[in-house]
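In: build me a model:
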Amino acid sequence: HSNSRAAAGIASLVGSSPASEVLADAATRFRSISLDQLEQGDVANNTPAPGLFSKSVNTRLNKCDAFVSHSWSDCAPEKWAALQTWRDDFKSSKGREPCVWFDKCCLDQTNIEADLRCLPVFLSSCKRMVVLCGVTYLTRLWCVIELFTFVHIGRKVEELKFEPVLREGQEQEDLMQVANSFLNFDAEQCTCFLKEDKDRMLSIIRTAFGDIQNFNSEVQGIFRQMGWQMKLQSRHLDGLCSEPSPEPEKVGPLTPLSSDSDESSPHSDSDDSGSSGMCRLTRTPCGRRSPLQASSYPLDNYPSDGTSGSDDLNGNSRLE
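Out: Down below sits the predicted model:
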């Protein structure tokens, strides 16, 4: 598939392995987990939990319902609630539990580097991307890289689902902060543990989009096209958005991931596994460094002392 090749191209830019090698590796390493196997405590923090990996299963490329993108710095209870909102909507629509790629469950902590370099492949192999979007989401470099991958491989905006993560009692403030983070989005303001990693990622974005502003405009356009403000109003968050949602605008020549639209069985035996792309990203737990040694990806802030680490907005993540 064309978007598989695009994802592989991203991986080749970021990593050093041939795209064909990463595609083959991703096909054997791709996993998903049924959301009825997850409990709130499982994702309450980013402390490594090897037992969660055993709850996920090997999955054929293109047979996973959703790639869940999130920031570990956003509020855990509200993030869990947002995930359950999307899950309930999916079950109502499809009549079954969704199977998703979720970092803490689907990354093999015994060989994390091998999984991380395949990450764009994993994203492109999911039928949609679900963004659990709180106030810190767009400040994290690796969250932005996920958005970059989604846009660059030519996915439809309809395949992107935002679920707001708003803290109880602070919904209005959080909503305005999230809305402003999209409307004023600037990839150069994102944080990363190591400056050289940030510079490298921004260079890749510039290569793909011509300059950072073009990419910024893509992200801003996605927000407007999603009509997220109207969605929030429909969920009875009255008064949180005083401005009407602008008319949808085109975000570019986006194309579907694949022609396979049958979602009745995410683990079908039919294999349309052309979807792939690799990237040496770094959700590196327990003080280990992956090749890029960055630490802003959702599992990036695993602390080395076994405590629950938390990204701060300066990009520090207690790896050392």
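In: going by C-alpha atoms from here, please, whenever you check contacts or count neighbours.
Out: Fine.
In: helices and strands around the helix or strand hosting Q225, which ones?
Out: Using DSSP states H and E, Q225 sits in helix 212-226. Packing contacts for helix 212-226, counted by 3 or more C-alpha pairs under 8 Å, 6 or more residues apart in numbering; DSSP states H and E, involve helix 141-152, helix 171-183, helix 195-209.
In: and the following helix or strand past that helix, what's buried?
Out: For helix 212-226, the following helix or strand on the C-terminal side (DSSP H and E) is helix 228-234. For helix 228-234, a neighbour-count test (16 or more other C-alpha atoms under 10 Å) marks W228, Q229, L232 as buried.
In: now the second one, please; I'll put the structures next to each other:
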Amino acid sequence: MEYTHLGRSGLSVSRLVLGTMNFGPETSEEDSFGIMDAAHEHGINFFDTANVYGWRKGEGVTENIVGRWFAQGGGRRERTVLATKLYGSMGDWPNETFLSALNIRRAADASLKRLRTDYIDLYQMHHVDRRTPWDEIWEAFSVLRQQGKVLYFGSSNFAGWHLAQAQEAARARHFLGLVSEQSIYNLLTRWIELEVLPAAREYGIGVIPWSPLHSGLLAGVLRKQREGGASRGVDERSAKRMERHRDAIESYEKFAAELGVDPADLGIAWLLHQDGVTAPIVGPRTLAQLEGSLRALEIRLDADTLTKLDEIFPPPGPNGAKPAPEAYAW
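Out: So this is what the prediction gives:
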């Protein structure tokens, strides 16, 4: 396993993140335990979850599964860089959603209880809260750090200017601020290259891509359909996306075959080659899916291959692979 620092922090994390969103809704607790054990065996030390995962309001289904796995001991918690999130609704009463100081305090304590631990390594805002001032957010987070409940803080689904706003507010408080940003990023969805990635690099924020295979559309969906295999990319929304990008996906799968690699492995490997990316999130439903994702770490892409992928899935903006404003201006 390869390791890197999370953003500008001194925290060492694996170059793949184990996403746990399927634990509970799609994957049984027993199988989830097996996947987490296997992740450690392969050197993956970075686990990502959220208080809303499990999708039963207020129950924290996935966090509870992870917590019961930690409770087995054997160094499971000590070997894990644990990331969780808050923002989404955990109840029907006011102040059980978003990023008020009250919800931050309550949500952190509830996650700690479910996860059966006394600290969270990386506490992430699941979305930007446009109505809560940064002074309030950073003050509440600083209290959690002072209490030893949280070590690092991150964001998710932020725009580039949100990252700048957050970091400048933290700087004014002499606070470390964000060390990570979790964004949707894959060959089909490259919008963060315009401003989020440049802002993250400038501020030393590690980028953690979610949906690295765009809900399965980059995992060989057309090949699987031809072979009659099951695929995640066949629900109505994904089917519409697939038809919209069919030509590009066909070219992509053909190119992967020419390279002798699986399309899923190629998609993750491409992310690992992007400047500023710390580690993509892989969210396996099965042990086989986890073990398959490890192949991406062995793939090295040369300049010609990266250029070909840019031709199949062009960067956003009319001016090629350039950040804003050059992407759309002179």
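In: how alike are these chains, TM-score-wise?
Out: The TM-score (TM-score structural alignment, normalised by the length of structure 1) is 0.31; 162 aligned residues with a C-alpha RMSD of 6.1 Å.
In: still on that earlier bit, nearest to K161 of structure 1, out of the helices and strands packed on helix 212-226 of structure 1?
Out: helix 141-152 (11.7 Å; C-alpha to C-alpha).
In: can you spell out which helices and strands pack onto whichever helix or strand comes after the closest one?
Out: Per DSSP H and E, helix 141-152 of structure 1 leads on to strand 160-164 as the next helix or strand towards the C-terminus. Under the contact definition 3+ C-alpha pairs under 8 Å, 6+ apart, strand 160-164 of structure 1 sits against helix 76-94, strand 129-133.
In: quick one: strand 160-164 of structure 1 to helix 171-183, angle?
Out: For strand 160-164 of structure 1 against helix 171-183, the angle by axes from the mean of the first three to the mean of the last three C-alpha atoms, to 10 degrees is 150 degrees.
In: F67 of structure 1: what secondary structure?
Out: When classified by DSSP: H, G, I helix; E, B strand; the rest coil, F67 of structure 1 comes out as strand.
In: select, out of the helices and strands packed on helix 212-226 of structure 1, the one closest to S217 of structure 1.
Out: With C-alpha to C-alpha, the closest approach to S217 of structure 1 among these belongs to helix 171-183: 9.1 Å.
In: and the buried residues of helix 228-234 of structure 1 as a markdown table, adding distance to D115 of structure 1?
Out: Shown next, in a markdown table, are the buried residues of helix 228-234 of structure 1 (distance: C-alpha to C-alpha, whole Å):
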| residue | distance to D115 of structure 1 |
| --- | --- |
| W228 | 32 |
| Q229 | 35 |
| L232 | 35 |
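In: and those, which is closest to N214 of structure 1?
Out: Of all the buried residues of helix 228-234 of structure 1, N214 of structure 1 sits closest to W228, with 21.2 Å by C-alpha to C-alpha.
In: how much space separates the closest one from K195 of structure 1?
Out: Between W228 of structure 1 and K195 of structure 1 the computed distance is 32 Å (C-alpha to C-alpha, to the nearest Å).
In: count the residues that sit near R105 of structure 2.
Out: With neighbours defined by other C-alpha atoms under 10 Å, the count for R105 of structure 2 comes to 15.
In: what comes up buried for the helix or strand hosting it?
Out: Here R105 of structure 2, judged by DSSP H and E, is contained in helix 101-115. Within helix 101-115 of structure 2, the residues that qualify as buried are A101, N103, I104, A107, A108, D109, A110, S111, L112, R114, L115, counting by 16+ other C-alpha under 10 Å.
In: so what's the third one up against?
Out: I take that to be I104 of structure 2. By C-alpha atoms under 8 Å, 6 or more residues apart in numbering, the contact set of I104 of structure 2 is L86, A140, F141.
In: pull out the buried members of those residues.
Out: With burial judged by 16+ other C-alpha under 10 Å, the buried subset of the contacts of I104 of structure 2 is L86, A140, F141.
In: right, and K79 of structure 1 touches L132 too?
Out: Yes. Counting by C-alpha atoms under 8 Å, K79 of structure 1 does reach L132; the two are 6.4 Å apart.
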